[in-house]
Each structure stands twice: as structure tokens, then as C-alpha cells.
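**Student:** pasted the sequence and its predicted model underneath.
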Amino acid sequence: MRFFSILAAVAVTAILALSILARPQLMAMLGMDAPQAETPQPEQADAEGAAKVAEPTQRTRRVKVSVRRFEAQEVDSAVVLRGQTQAVRQVDVRAETSAVVASAPLRKGAEISQGDPLCELDPGTRGSALQEARARLSEAQSRVPEAEARVEQARAQLEEAEINQNAASRLSEDGFASQTRVASSDAAVATARAAITSATAGLSAAQSGIEAATAAVASAEKEIERLTITAPFDGLLESDTAELGSLLQPGGLCATIIQLDPIKLVGFVPETEVNRVSLGARAGARLAAGGGQVTGKVIFLSRSADPQTRTFRVEIEVPNPDLAIRDGQTAEIAIASAGVQAQMIPQSAMTLNDNGTLGVRTVDAEDVVSFVPVSIMRDAATGVWVTGLPDTANVIVVGQEYVTEGVKVDPTYQEVTQ
């Protein structure tokens, strides 16, 4: 029984296989017609042919972009920074002695010249002190001749004593003089030498007195000179001078003076740009608030960086004969450096790639798009100067945001005048 079951299963499996794999032949054996394939209508055939023709056309369609050709030019490179104007000199003129101001004040803003009096102080008794010092000097000078005479007298007495001593010694050797006489002559010589020492000390004391008196006279004269406080250089008064009747102590402020011709432009150069700046380099600046443009040269470049900002101080000297530039004005400074090859392109042509790098998209001879990173040198009214492009670059100026690197485009070239 089991054998027949297996045989029936095999037969059923064979019939199912024939019905699937050889259906047309099976239907012919059974006398049945095979289903006819549906014949496409002429309209449907035309539509399918048009779609097949249009499909390659759509695949080859390109994005249209506007392109400009830019040629590199040599541009004076400049280190651009912000800074401010600063007076070339500014000093607080202070008193060196204590006295009451005896002169009317000068008002701030006044022009002054070197040596002009700023504050006159009351002399008080300083004139009498000077006269006393001069009198002591005269007295000391009169003592010098007397002391010199005493020295000469002592020398003469020493010579006489030495002669007597020599004579007594010879007479004593011949037996014509006693030992007492010899001892007396020796004592006279010693006394004369002591007198010379005393007279010399007196002369030195007299000369020291002259020097002391001379110093006292110089001190009194200097004290009187300090009563007139003068301008150390040409400039402008930044503050009123001390008021009449006010008491100035040593170190008290008389006036503040600034010198604005020439004037300095002070800025701070980043450490990445400091090697492009050199002493004597030409520099220009545009002053804020309609201050105009000025030119000068670099006179100082710091050798040490600011510990907080890691920048280096730079100073530029600018002529200011009419004093039109004020101290403390904001300035945009450009310091000339070596020329570089650059192109001026529209600012709108710049874009970012997927990595956030600033650059432009260009097309080559095969109309394939490329991305070129650029660096901005400086901006101008008509565009921006950039570096990093080849000497001749076809830059996409319209449509660069709709294409990516490596695709082909349909460029339309525009004329550009740099």
C-alpha cells in the first residue's frame, strides 16, 4: 500500500511540473489553444518610442552657468590692521621746588615753543640765600692767599733750619760746636717741618671752603632757576597751567604738553603677519569719522609679543604740519609688503564647499566644474582681491551654488575688465 502512495505522489508532482514549465505543449496535447500575446496598439507604440528617445536626451542635459575669465595681476600686498593715532610726545611738566604760583595761567589749546615759561613761582627768600652763599664764597676765596703765604713762610723757615743744622753738624765734627747746639738745630728743623704740614692743611681747608661755598652758590642759583617752569619742547597745552596763587609742592603738576607734529599711528600686528613688516616700510591709513587718508613709514616694530594677545606693537610716523590729526583717533592701517599675484573677483562668486572651505568654482577646457580654495587679501569697491587661483581662471559667477565638483556644465562666458 505504501508503494502506491509514493507512486501517486510522484505522478502528481510530474503533472504540476509540466503544467508550469511546459504549459503550451500540455495544452496542445489536451486540444486547448494557448493564450495569444496582446498586440500593442499603434498609439501606444509611438508613445513608448518617444519616451525611449527622450530618455537619453534628459540624461545629457547640462546646467547653464555664467563664467568670467580672470587674469592674475601683481598687487601690492599689505598687512591690514586697526589702530589709533598717538602724540609723538606727551609729558606732565611738574614743579621741582615748593612755592606759590605768581603768574597768570595759560589756557589749554595754546601753542607753545620750547623754553616758553609756563609757571612763574614766587622766589621768597631765595635771593637772600644766594647773596649769602656768594658772600661766603668771597670770604673763602680771600683765605686762600693767606694760607698760601703761611706755607711759603714755613718752607723758608725749614730751609733756614736745615742750613743751621748742617753747619752745627760740621762744627761739631771739628770740635767747634757743642752737642747742645746740634740738638737745638735738629729741633728747629722738626719744628719747621711741622709748620709746613700745618700751613698745608690750612691751605687745603681754605680750598675746601671755596668748593663748599661754590656748591652753595650753585644750589641757590639752581633753586632760583626752578622758580620758572618752562616748556621742554614745541607743542600744545593739553591742560591749563597752574592757577595764580596756588601752592605747588615738589612734583606738583604745572601743565600737560603734547606734540602732534609728527604724529604716530600705533597698531598691533598678529604673529602670523609680523615677518611681512619691516622698518622703513611705507604705510597708509584711513582715519575714522572723515579724517581722510594719511601716509608715513614704519619707525618701530616690537621684538616682544604682548603676553595676552600675542601681537607685536608697530608705530608709524606721519607728518601733521597743520595739526589736523588728533591724538586718539581710530585708524585702519595698511603696511606695504612684497607684491603677490592676485585676481579681483566679485564677492558673490565665492562659496563654501562641503568642508566649509572658502573658495570659488571654476570650469576647465572640458567644461568640468572644480572647486579652488582662495584667500582674501583685501576688499575694494568693485570686488575682493584673492590669491590661490591659477594665473588664468574661469570662475563661475552665476549658478555656482547649483553645481558640484566634477559635473559638466553649459558655460556662458562674460567679459570682465579689471
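**Tutor:** Received, thanks.
**Student:** contacts and neighbour counts: CA atoms only from here.
**Tutor:** Fine.
**Student:** the longest helix in this protein is where?
**Tutor:** helix 126-174 (DSSP state H).
**Student:** that helix: what's the following helix or strand?
**Tutor:** helix 179-225 (DSSP states H and E).
**Student:** quick check: angle from that next one to helix 126-174?
**Tutor:** Between helix 179-225 and helix 126-174, the angle comes out at 170 degrees (axes from the mean of the first three to the mean of the last three C-alpha atoms, to 10 degrees).
**Student:** another structure for you, compare them:
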Amino acid sequence: MKLVPILTAILVSVALYLGVFERDRLLEFAQTSSPVTAPADTEAGDAPDTDTAAASGTAEDAPSVEADGGVIRVVATHSTAQTIDSAVILRGRTEAARQVTVAAETSGLVVSEPLRKGAYVEADQELCSLDPGTREASLAEARARLAEAEGRVPEAQAAIAEANARIREAEVNVNAARQLSEGGFASETRLVSAEAVAEAAAAGLQRAQSGVASAQAGIEAAAAGVAAAEREIERLIVRAPFAGLLETDTAELGTLMQPGAACATIIQLDPIKLVGFVPEADVQKVTVGSPAAARLTGGQELSGRVTFLSRSADETTRTFRVEVQVPNDDLTVRDGQTVEMIVASDGRRAHLLPQSALTLNDEGALGVRTIGPDNASVFMPVTLLRDTVDGVWLTDLPDTVDVILIGQEYVVDGVVVVPTFEEAKG
């Protein structure tokens, strides 16, 4: 058996073990056994300035050599928090302020010329006109019945007056018969007969009063018939409920309309609504009345205010509906266009730092390495608020903080560092 390959494999394994698992101890041994000395041809006055060399380092020249005393040189910055707008960005669509399909309420043939789609109509403008047919005759008949019912009232009132007169006459006869009977000048039969006549007169009065009530009921029924006939004639004209644009042609001339048949569809585009859906995590940033800006896919920019924020989330997406109302006087914005909206919210304090300053701790939390008291390294978790071309905006940090920009991957909490500060961005 050849021993050279075996010995070579053992030596390589030992070297890999020392280089991987015992790296720190090996470096420490190398530093203590081989101190750094200046070159022989370098005079004492020409010693290199280590501070100047560290200050001129770049992101690619990350520090990897420990200084005297076991400290690490890093590049840091003095960062001060700034107030920025915490806007919410949404994607959505445009919607007409109102849209309705105007339908017929009665049956009949269309006798009006159609209006073509795209035409602008005013509120209460005639859209469709139907043939009246026999409705005018029905109205005349209802009015005649009303006049007849009104004519019965005087007759009924006269019957009441006649019945009252008979009652008074009967009362006089009863009193006279009673006095004569008590004095012995008339028989008891005459008194009974007079009382019977009085009772008949009272019954006649009740019948007359019933006749008046019946006449009044007839008047009300006839008046209801007239109102129904007039309302039926009004339904012959289908009118626009509000001003807007015709999305469809009105019903064609000669079309037989039935109740519920569509005459036309009208949309109102001024003002117009911008509809988006805000995620659950950002719903607290949006309030009714907040200013909002929007941009259509064609580049047109719009501005308005939030008019509605849903209190109920969509069951599928768990998002909340947001509506922004914007003016559209020239009607250039159409219904159903794609739009990108930015809804302003209260400003937040944040730091603008290079993205390279971000790091992770042992638990996987995102944060930055900062310089604490006695120049000790301290990890602070952050929240990424916004990513821009100039850097990232981070929150959850103190208003003023020293952040390590280069060398944060070479230290852990508590390690003393020698910082070289550069100018902060933002």
C-alpha cells in the first residue's frame, strides 16, 4: 500500500478542519506569533495613516482585518429621521357615478323616433313615447263617474233635511197626544200612533245619512279612478331620471313595449368614481376625506378625495373597497378604465439608508447594525416602509442613530468597533 496518498489526504483534512472550524484561533495565533512590522525601507515619519486608509474605503473594501486590541474598523453614518408621506398605492378602475336602465311601466307601441347612443340627455327629457290607445277614453269615463258621484251628494243632503223635518213634526204630535191623553181628551191609541210615526221619521233620517256617506264614498272611488287613468297616461312618456349620456339607443319606432322592457341605458360620468381595494394591512392608513391622486394608463392625471371606505371586507380577497370622487367636466374619463391611485395618509418618521446597510440577526429578523455606547455594535430591527432609487426608508429606529454601512456582517452585538463616518444620504 502506498503511504503518500494516505498521508496527503490526512494533511489536507487537518488543514481544512483548522481553516473552517478553528479559523479564529488560527488567526489569533498568527497575529500573536507574527506582529506587523513596517518595511525596512520605510522611515518612522512615513508610517501609513490607518485612519485615512479606512476612511477612503468603499462598499467593496469591507473590513476583514482586526485592529489592535481585537476591534474592527467599520464605515458608519449619522442618520436623522425625516417625516415622509405614508401614502397607500392602489390599482383599480373608473366607475360611472350613476348608471340605470330606464324601463317602461306600461304596455304600448313606441311612437317616437329613437335617440342614438352617445347622445347627451337632460334630466326629465323624453326618451320613449307610447301610443295612448283607449286610455284617453278611460280617463273621460272616470271623470264622468266622478261628476255623477258628486251629483248624488245634494240629493242625499236633501233627504237628510226632509227626514229632520219629519222628526220635528212627529215630536210635536207625540207631545200633543201625550197631553190630551193625560187630560182625558184623547185615547191611548192616538198616543201610540204618534210615537210610531216619530220612530219611522228617525229611521228615515238614518237612511238619509247612509245615503250621504254612500255618495261620499262614490266620489272618492270616482276620484281614484280619475287619478289612475291620469297616471296611466303619464306612464306613456318614459323620461330620463338624471342628466347623462345614452349608453344604448332608445327603443325603436314601432316596438311593442311591455312593463319592464328597457327603453335606454343612461350613465352619469361627471363626477366620476375611482374604485380601488386596499389590503387589510393598510386599511387604517385610509380615511374618508383624504386627498388622493390618480393616473390613467394613458398618462392622464386626476385628483380628488376619498368619499367612501367599506366597513366590510371582500370575502375572497380580504380587501376593502375605496372610492375617490373626481370631477370630469369634459367627460374625457370613461367608465371602466384602469387607474393607479395614491391615497395620502399621516406622515411617519423614517430614515433613508442604503439597501446594503440591511442585515439579518440569528432569528432572521430584518434590521441594521448600529453603534451604541462605548462604540459597541447593537442590532436594531426595522420596518421597510418604502424602496426608492436613493435607498430604503426604514422605521422603528430612534430619531438620531449611528448606522454601520460597511462591516456590519463582521460583528455581533457587543463587539467594539472603530467607526469612520461618512455623510448621510437624504
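**Tutor:** Everything's here; your move. In this text, all values refer to a predicted model and were calculated from it rather than measured experimentally.
**Student:** circling back: where does the longest helix of structure 1 end up in structure 2?
**Tutor:** Using TM-score structural alignment, helix 126-174 of structure 1 lines up with residues 135-183 of structure 2.
**Student:** now the matching stretch on structure 1. Mean distance?
**Tutor:** With mean C-alpha distance after the TM-score superposition for structure 1, stretch 135-183 of structure 2 departs from structure 1 by a mean of 1.2 Å once superposed.
**Student:** mind listing what the spatially most central residue of structure 2 touches?
**Tutor:** Nearest to the geometric centre of structure 2 sits Val322, at 2.6 Å (C-alpha atoms, centre = their mean). Val322 of structure 2 makes contacts with 275-278, 306-310, as judged by C-alpha atoms under 8 Å, 6 or more residues apart in numbering.
**Student:** mind listing the helices for structure 1?
**Tutor:** 2-21, 23-29, 42-59, 126-174, 179-225.
**Student:** relative to Leu106 of structure 1, which of those helices is closest?
**Tutor:** helix 179-225 (19.9 Å; C-alpha to C-alpha).
**Student:** which parts of stretch 167-185 of structure 2 are buried?
**Tutor:** 167, 170-171, 173-174, 176-178, 181 (16 or more other C-alpha atoms under 10 Å).
**Student:** and what of stretch 98-105 of structure 2?
**Tutor:** By 16+ other C-alpha under 10 Å, the buried positions in stretch 98-105 of structure 2 come out as 98-99, 101-105.
**Student:** same question for stretch 239-250 of structure 1.
**Tutor:** Going by 16+ other C-alpha under 10 Å, stretch 239-250 of structure 1 has these buried residues: 239-243, 248.
**Student:** swap in stretch 215-230 of structure 1?
**Tutor:** For stretch 215-230 of structure 1, by 16+ other C-alpha under 10 Å, it's 216-217, 220-221, 223-224, 226-230.
**Student:** sorry, back to before: and the contacts of Val322 of structure 2, which is closest to Phe29 of structure 2?
**Tutor:** Val278 (59.5 Å).
**Student:** how about that closest one, what's its match in structure 1?
**Tutor:** The alignment partner of Val278 of structure 2 in structure 1, by TM-score structural alignment, is Val269.
**Student:** wait, isn't that match in contact with Phe312?
**Tutor:** Yes - look at Val269 of structure 1 against Phe312 with C-alpha atoms under 8 Å: they come within range, at 5.1 Å.
**Student:** which one of those two is surrounded by more residues?
**Tutor:** Taking other C-alpha atoms under 10 Å, Val269 of structure 1 and Phe312 do not tie; Val269 has more neighbours (24 against 19).
**Student:** for the more buried one, give its distance to Gly280 of structure 1.
**Tutor:** According to C-alpha to C-alpha, to the nearest Å, Val269 of structure 1 stands 16 Å off from Gly280 of structure 1.
**Student:** ok, longest strand in structure 2?
**Tutor:** strand 262-279 (DSSP state E).
**Student:** that strand vs structure 1, average offset?
**Tutor:** Strand 262-279 of structure 2 sits 2.2 Å off on average (mean C-alpha distance after the TM-score superposition for structure 1).
**Student:** gap between that strand and the chain center?
**Tutor:** Here strand 262-279 of structure 2 is found 13 Å from its chain centre; the criterion is C-alpha atoms, centre = their mean, to the nearest Å.
**Student:** next one: stretch 17-29 of structure 2
**Tutor:** With C-alpha atoms, centre = their mean, you get 62 Å for stretch 17-29 of structure 2.
**Student:** start to end distance for it?
**Tutor:** Using C-alpha to C-alpha, first and last residues of stretch 17-29 of structure 2 are 16 Å apart.
**Student:** what residues of it count as buried?
**Tutor:** By 16+ other C-alpha under 10 Å, stretch 17-29 of structure 2 has no buried positions at all.
**Student:** quick one, what contacts Leu246 of structure 2?
**Tutor:** 116-121, 264-267.
**Student:** trace it over to structure 1, please.
**Tutor:** So Leu246 of structure 2 corresponds to Leu237, using TM-score structural alignment.
**Student:** any idea how far that match is from Leu244 of structure 1?
**Tutor:** Taking C-alpha to C-alpha, one finds Leu237 of structure 1 at 17 Å from Leu244 of structure 1.
**Student:** before we move on, what about Arg170 of structure 1?
**Tutor:** Going from Arg170 of structure 1 to Leu244 of structure 1 by C-alpha to C-alpha gives 86 Å.
**Student:** now swap in Ala147 of structure 1 and tell me
**Tutor:** Here Ala147 of structure 1 is placed at a distance of 51 Å from Leu244 of structure 1 (C-alpha to C-alpha).
**Student:** hmm, back to that, the longest strand of structure 2 packs against which elements?
**Tutor:** strand 88-103, strand 126-129, strand 244-246, strand 319-326 (3 or more C-alpha pairs under 8 Å, 6 or more residues apart in numbering; DSSP states H and E).
**Student:** what would those strands look like in CSV with distance to Pro354 of structure 2?
**Tutor:** Below are these laid out as CSV (distance: least, C-alpha to C-alpha, whole Å):
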stretch, distance to Pro354 of structure 2
strand 88-103, 23
strand 126-129, 64
strand 244-246, 53
strand 319-326, 32
